[in-house]
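S.K.: Provided below for reference: sequence and predicted model.
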Amino acid sequence: MSAPDLEAVLAWHEALNAGDAERLAALSHPDVELGGPRGPAMGRQVLKDWVGRANIRLEPLRSFRGGRTVVVEEEATWRDADTGEKTGGATVATVFRVRDGLVAAVVRHDDLEDALRAAGLEESDRVGQG
C-alpha cells in the first residue's frame, strides 16, 4: 500500500472529527460501503446522514495495512447532539479499503483482533509508532 492510501484514511478521520460531512463524502468513493453495529449500507449520502446523527469522534491510535486495506484502532467518543456532553466511549477498530485514492469501504468492529482477522492482517502489519 502506498503512503497516499494511508493518508486518505487519516484525512477521512480528520473530516469526520471536524463534523465536515461534505469533505468526508469527497474523500469517499461514491459507492462507499459502510458496515457496523447497525448492519451494511452504501453510498455517500448514507455516510453524510450518519455523520449528521452519530456525533462520534474516532481518534486513531494504531494503524495496520496490507494491500489496499488499512485497519485503524480508534478511541471512539460519542456526544449528545444538544449538550455536547460525552455519552459514551470505547476502543474500536475499523477496516478501511481504499480505491483510486478514495475510501471505498468502512467497516467498524468492536475490537482490533476482530478487525485484523476480517482484513486478513496481523500485528506485524502495523505501521507508524502510535
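M.R.: Yes, it's here. Residues are numbered from 1 along each chain as shown.

S.K.: rest of the way, CA atoms for contacts and neighbours
M.R.: Will do.

S.K.: Which positions in the top helix by length along the chain come out as buried?
M.R.: Secondary structure of the chain per DSSP state H: the longest helix is helix 3-18. The neighbour-count check on helix 3-18 (16 or more other Cα atoms under 10 Å) flags Asp5, Leu6, Ala8, Val9, Leu10, Ala11, Trp12, His13, Glu14, Ala15, Leu16, Asn17 as buried.

S.K.: Comparison target, given below:
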Amino acid sequence: MSTSEIATVLAWHDALAAGDLATLEQLSSDDIEVAGPDGAGQGHQALRQWAASAQVTAEIGRLYVHDGVVVAELAPAGAAATRAAAFRVVHDHVTAVFAHDSLEAALAATDLTEADRAD
C-alpha cells in the first residue's frame, strides 16, 4: 500500500469538492483522463469542464489501493446508495479518474478485492 497514492487521491477529492481548480490541476497529470456516465475527456481543459459540472457532496468511505490504482467509495450525504471512483496515480499525480455507479463495479473494473482494502 502506498500512503502517497492515498494522500494524492484524498487531496484531489478535497480540491474538487472545494472547487479549487488550480490545486486540482496541480495534482493531475497534463494528460489526465476523466470519465463518467456522461462521457470522457482528456487533459486539463476536459478536467476543468468536468469539475465545473461536478456536484461533489460525497464523503470518501472505504479505500482500496494496489500498484498505483486507488478505488474510493463515495457516500453521498443523506443517501443510502454509494458510488465509487477509480484513480490511477503516478508520481503523486492523478493520471486517470473513472466514475462508477457502485463500489462493486469499480472494484471489478480495476481487479481490486477486499485484500486491497486500506484500513
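M.R.: Everything's here; your move. As the structure is a computational prediction, the values presented were derived from the model and not from experiment.

S.K.: picking that back up, out of the buried residues of helix 3-18 of structure 1, the closest to Ser124 of structure 1 would be?
M.R.: Set against Ser124 of structure 1, the nearest of the buried residues of helix 3-18 of structure 1 by Cα to Cα is Leu6 (16.4 Å).

S.K.: Spit out the contact partners of the closest one.
M.R.: Going by Cα atoms under 8 Å, 6 or more residues apart in numbering, Leu6 of structure 1 touches Arg65, Val70.

S.K.: Please report the distance of it from Asp111 of structure 1.
M.R.: 20 Å (Cα to Cα, to the nearest Å).

S.K.: next one: Gly120 of structure 1
M.R.: 14 Å.

S.K.: Looking at these two, which one has more neighbours?
M.R.: Taking other Cα atoms under 10 Å, Gly120 of structure 1 and Asp111 do not tie; Asp111 has more neighbours (15 against 12).

S.K.: The more buried one pairs with which position in structure 2?
M.R.: Correspondence of Asp111 of structure 1 to structure 2, assessed by TM-score structural alignment: Ser102.

S.K.: show me what contacts its match?
M.R.: Ser102 of structure 2 neighbours (Cα under 8 Å, 6+ apart): Glu73, Thr82, Arg83, Ala84.

S.K.: how about the third one, what's its partner in structure 1?
M.R.: So that's Arg83 of structure 2. By TM-score structural alignment, Arg83 of structure 2 lines up with Val92 in structure 1.

S.K.: looking at this, that match is in a strand?
M.R.: Yes: with DSSP: H, G, I helix; E, B strand; the rest coil as the criterion, Val92 of structure 1 is located in a strand.
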